[in-house]
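A.B. asks: sharing a model that was predicted from the sequence below.
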Amino acid sequence: MHTFWIGLTGLVCLSMSHAQAQQTVSASHVQRHRLRASVAPPNVPGPQAPGLSLVDLTPIAPLGPCAPAGAWPWDAEYTPDGAYLYVSLFGGYQGSGGCTVLKLNALTLAPVARLHVGESPEEIVFTLDTGGAVSEMYVTSSSASSVTIFDSSDQVVATVPIPERPGGVFGTAFPFGLAVAPDQATVWVGTGEGRVFAIDVATHSVDLARTLDLGADCGFGRIAFVGNRLALTKTTYHANWMGSTASLVLIDPAVPAAAQEVLLATSPTSALYPSPQDLALDPSGSLYVAGFDMGPQVYVVDPLSATVSATWNTYTQPTAGKFQ
């Protein structure tokens, strides 16, 4: 069966039984480390397979001058060949964030390398060559307002600045979600201030002419391609900070005017701020979305009809849904 595990920053579909899952993971561990899971390729059994293996990253000191006391893992991604697992160590928010992506041996989970990036690294994606191997790795650094690009040998080849809106006061656009276009020619990056930028893979630069601007009153969580369309987890903040609306936007970057928006949850008061943070695509094409203040449930979205096809109760507390 497929079991969905939801941590504070992650939603992933695993092929295992409930009994297997209960033997290998605890909710307190997932919540303490905020680690988003990545599904291992089928040829990688893992040291405790079948099931999940847990790695305590707390003792691993982040690299660089902005190293905080705790690691605070954010994203974890396997390479396509299953040889390595890369984990971004977010560390903390602006002014106290980490600067490290940790490379682990996928079989032993032993650290192989510590890669230096900008402050508060979050999302990790890979572009692939024609043979399906890693060409480059892209990492968003939220507090540094940049994307660091590594080659297949883990060497930095570029640091791409992500522009803040004119008049911004934070010094960063808070880049977060990354998505690689199906043709591998563009990497899209969503920000916390309502814009999605296109990074040209050939030039390692932002193509400002292709920017998608959905408004300064919103921000994005994780993003992904569904066919030729981008799926954007969107939070729209209401006037005077009186709550927010959570939605999923489906947009073809080539035809942005034809975008569709799926309403998920809303709040008219400052007590709750519904905010979708993570999404996962299953083999059938359905999208699964979870986030903050959206209730103890996962939303299942049919991208073809742009509708919520189901909601799955997670039976978690608090009932407002304080998880991603």
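C.D. replies: Ah, there it is. Numbering: from 1, shown residues only.

A.B. asks: from now on I want contacts and neighbour counts done on CA atoms only, so please keep to that.
C.D. replies: Will do.

A.B. asks: can you list the buried residues in the longest strand along the chain?
C.D. replies: Scanning the chain for the strand with the most residues, using DSSP state E, yields strand 255-266. Within strand 255-266, the residues that count as buried by 16 or more other C-alpha atoms under 10 Å are 256, 260-262, 264-266.

A.B. asks: which of those residues lies closest to P161?
C.D. replies: P256 (23.5 Å; C-alpha to C-alpha).

A.B. asks: give the contact list for A67.
C.D. replies: 61, 91, 96-99 (C-alpha atoms under 8 Å, 6 or more residues apart in numbering).

A.B. asks: now do the SS call for it.
C.D. replies: coil (DSSP: H, G, I helix; E, B strand; the rest coil).

A.B. asks: about what we covered before: on contacts alone, who are the packing partners of the longest strand of the chain?
C.D. replies: strand 244-252, strand 307-313 (3 or more C-alpha pairs under 8 Å, 6 or more residues apart in numbering; DSSP states H and E).

A.B. asks: what's the closest of those strands to W5?
C.D. replies: strand 307-313 (12.1 Å).

A.B. asks: tell me the angle of that closest one relative to strand 255-266?
C.D. replies: 30 degrees (axes from the mean of the first three to the mean of the last three C-alpha atoms, to 10 degrees).

A.B. asks: need the residues that contact strand 307-313.
C.D. replies: Contacts for strand 307-313 (C-alpha under 8 Å, 6+ apart): 262, 264, 296-302.

A.B. asks: what does stretch 151-167 give?
C.D. replies: 115, 134-137, 145-150, 171-173, 175, 193, 197, 204-206.

A.B. asks: any of those buried? List them.
C.D. replies: 115, 134-137, 145-150, 172-173, 175, 193, 197, 204, 206.

A.B. asks: so G10 makes contact with A280?
C.D. replies: No - here G10 does not reach A280: they are 9.2 Å apart, not a contact under C-alpha atoms under 8 Å.

A.B. asks: so between those two, which is more surrounded?
C.D. replies: G10 (27 against 19; other C-alpha atoms under 10 Å).

A.B. asks: which residues of the stretch 1-150 of the chain fall in helices?
C.D. replies: Using DSSP state H, counting those that start in this stretch, the helices of the stretch 1-150 of the chain run over 18-24, 27-33.

A.B. asks: give me whichever of the ones you listed is most buried.
C.D. replies: helix 27-33 (a mean of 15; mean count of other C-alpha atoms under 10 Å).

A.B. asks: sorry, back to before: which of the helices and strands packed on strand 255-266 sits most buried?
C.D. replies: strand 244-252 (a mean of 23).

A.B. asks: put this next to the previous one:
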Amino acid sequence: MKPIFAAALTAFPSLLPAQDFSHDLSLSGIGTPAAANPFGLAFEHSTNRLYVAVAGTLSDSNNHVAVFDAATDTLLRTFQVGLYPEDIAFSYDAAGNLAWGAVTNSSSGSVTVWDASDDVVAEISLPDPLGLGTCFPFGIATGGPGFFVSTIDGTGDIHAIDLTSMDYHPTAGITAPLAAAGRLKVSHDSVWVPTTRYTPSWEGSEGGLATIPIGATTPATDIACVVKDGQWIYPNGQDVEILSDGRAILGGTAFFGQLFVFSPDGELDRAFRVPDAGDSHGLAVSPDETLLAICDLAGNRVILFDLVAEKQLAVIGLGGLGRGYSMPNDAVFAHDKLYVSCQGNEEIVVFNNLPTTGSKPGFAGSLDLSSTTPTLNQPITATVCNLTGGMAALLSAHDNVAGSYAGVPVHIGPAPVLQSWGMGSSIRTFRIPTTATWRGRTFHLQGGVQDISGIWQTTAPKTVILQ
């Protein structure tokens, strides 16, 4: 007997008005005669300062950090760091006061550290095990003896900076088989690292996320989210944001409009579809965690995603704004404004009148999976529970574009398939084939539960990626 969804759910929230382009912050002339193109951004809340890594270009590297008053957007000062500075982080004392700031210098293979007065105290060189002239340090996060620093030289090294000795710490870092690492974060005593591994043929790569407990050398979780080989397409894990409830959101290049959501223990939970985000080079979460800004560097646009209603809100093409901007790299929220670094220009663009978000989806019941990242030939069991004891059903789809089943809107589709049904619960076990080409395939599951009045509602969806 096939269950019939008797009534439709509330329609998905409509798109809300987009934010306004306000102005730009010019970096022209900083570090003259070098180009003054920005890379990473960071907002330091206790001093109300916006820090900008002024990287220049690959052929014309800059070596400065610019500091702005985030309330008035006026330039306060600049100071010299290493060549091609990229990402910025801060460290605080036991009382919560700003103690140190630091920036990774990609071309110099170093990290520059400054104090709370923005006076540089050290430039710390990092190892160059491959003899490339630099290990290409990229992301930086507070943790361990001071800071952890990711690299993109292919070694998988995550270096540690000791803020007591103001030096490289040779044993506190992490070496894991990550190949290349993105903008990392530290949470729950673990380092969360966006990863990129190139395939043996070098005709593709795997982009994903690893969590490594501080002090360990082996990842606790290591998940490939997007896998491409033989197509000359190269998915890269680029940036991860950690929410206050411990969940993580991963973005990357060649992720094809997907953001991946992880539980606090580093396990894959689900994927958000962002239709107009081909790439997610940089991510930023608003202070109230209702908005997510996505920098699509190759697409030359910024996307605002509603973290409450779980859908895309606005697409901002940068080429037609102000002076015409390009290559959004990084973003940060501060003072009800959104700042975006434009790597193709010498400006930071500023948006205000940010949109309000919609309503949280009215999920009901539960959907539990024995694994969301099964290996080939591993069984996976999906269980839908209806707490009211009514009918429960399990649906599956190959995509997470919004669809419908029997007239009821669902988050997977566009044409979901009924896999099982039952009273009170519905259980289905799948066996993953051993076919090697299935690695990286993605499936989306969602449950349906019928309440005591006969109205059907859906569970929160789940995503399965074969490892």
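C.D. replies: Looks like it arrived, so ask away. Keep in mind the model is a prediction, meaning the values are calculated, not measured.

A.B. asks: using JSON lines, lay out the helices and strands packed on strand 255-266 of the first structure together with distance to A83 of the first structure.
C.D. replies: Formatted as JSON lines, these follow (distance: least, C-alpha to C-alpha, whole Å):
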{"stretch": "strand 244-252", "distance to A83 of the first structure": "33"}
{"stretch": "strand 307-313", "distance to A83 of the first structure": "33"}
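
A.B. asks: got the helices of the stretch 1-150 of the first structure as CSV, with distance to Q155 of the first structure columns?
C.D. replies: Shown next, in CSV, are those (distance: least, C-alpha to C-alpha, whole Å):
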stretch, distance to Q155 of the first structure
helix 18-24, 35
helix 27-33, 27
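
A.B. asks: and of the ones you listed, who's closest to D213 of the first structure?
C.D. replies: Ranking those by proximity to D213 of the first structure (C-alpha to C-alpha) places helix 27-33 first, at 32.8 Å.

A.B. asks: now the closest one, how far from the chain's geometric center?
C.D. replies: 17 Å (C-alpha atoms, centre = their mean, to the nearest Å).

A.B. asks: before we move on, what about stretch 330-340 of the second structure?
C.D. replies: 16 Å.

A.B. asks: what sits up against that stretch?
C.D. replies: With C-alpha under 8 Å, 6+ apart, stretch 330-340 of the second structure has contacts from 39-43, 70-71, 281-287, 293-295, 328-329, 341-342, 348-354.

A.B. asks: list buried residues within those.
C.D. replies: Going by neighbour count (16+ other C-alpha under 10 Å), the contacts of stretch 330-340 of the second structure have 39-43, 70, 281-286, 293-295, 328-329, 341-342, 348-352, 354 buried.

A.B. asks: so which of the residues you listed are in strands?
C.D. replies: Per DSSP E, the subset of these in strands is 39-43, 282-285, 293-295, 328-329, 341-342, 348-352.

A.B. asks: equivalent range in the second structure for stretch 220-232 of the first structure?
C.D. replies: The aligned range for stretch 220-232 of the first structure in the second structure is 181-193, by TM-score structural alignment.

A.B. asks: give the aligned equivalent of K103 of the first structure in the second structure.
C.D. replies: Under the alignment (TM-score structural alignment), K103 of the first structure maps onto V67.

A.B. asks: count of residues packed around that match?
C.D. replies: 21.

A.B. asks: over to D118 of the second structure?
C.D. replies: That count, for D118 of the second structure with other C-alpha under 10 Å as the rule, works out to 15.

A.B. asks: helix/strand/coil for it?
C.D. replies: coil.

A.B. asks: which position in the first structure aligns with it?
C.D. replies: In the first structure, D118 of the second structure lines up with D154, judged by TM-score structural alignment.

A.B. asks: P127 of the second structure too?
C.D. replies: Using TM-score structural alignment, P127 of the second structure sits opposite P163 in the first structure.

A.B. asks: you'd agree its match is in a strand?
C.D. replies: No - counting by three-state DSSP, one finds P163 of the first structure to be coil, located in no strand.

A.B. asks: against G64 of the first structure, how distant is it?
C.D. replies: 24 Å (C-alpha to C-alpha, to the nearest Å).

A.B. asks: so between these two, which is more surrounded?
C.D. replies: Neighbours around P163 of the first structure and G64, counted as other C-alpha under 10 Å, are more numerous at P163. The numbers are 19 against 16.

A.B. asks: S120 of the first structure matches what in the second structure?
C.D. replies: Per TM-score structural alignment, S120 of the first structure is aligned with Y84.

A.B. asks: tell me the spacing between its match and C342 of the second structure.
C.D. replies: Taken as C-alpha to C-alpha, the span from Y84 of the second structure to C342 of the second structure is 15 Å.

A.B. asks: now do D153 of the second structure
C.D. replies: 24 Å.

A.B. asks: now for the one helix or strand A179 of the first structure maps to, which elements pack on it?
C.D. replies: A179 of the first structure is located in strand 178-180, with elements delineated by DSSP states H and E. If you count contacts as 3+ C-alpha pairs under 8 Å, 6+ apart, strand 178-180 of the first structure packs onto strand 121-128, strand 186-190, strand 218-226.

A.B. asks: next, the mean deviation of that strand compared to the second structure.
C.D. replies: The superposed strand 178-180 of the first structure is, by mean C-alpha distance after the TM-score superposition for the first structure, a mean 0.9 Å from where its aligned residues fall in the second structure.

A.B. asks: so which bit of the second structure is that strand matched to?
C.D. replies: Against the second structure, strand 178-180 of the first structure falls on residues 140-142 (TM-score structural alignment).

A.B. asks: run the chain-centre distance for the matching stretch.
C.D. replies: For stretch 140-142 of the second structure, the distance to the chain centre is 15 Å (C-alpha atoms, centre = their mean).

A.B. asks: hmm, who's touching that stretch?
C.D. replies: Contacting residues not belonging to stretch 140-142 of the second structure are listed as 87-91, 103-104, 147-150, 183-186 [C-alpha under 8 Å, 6+ apart].
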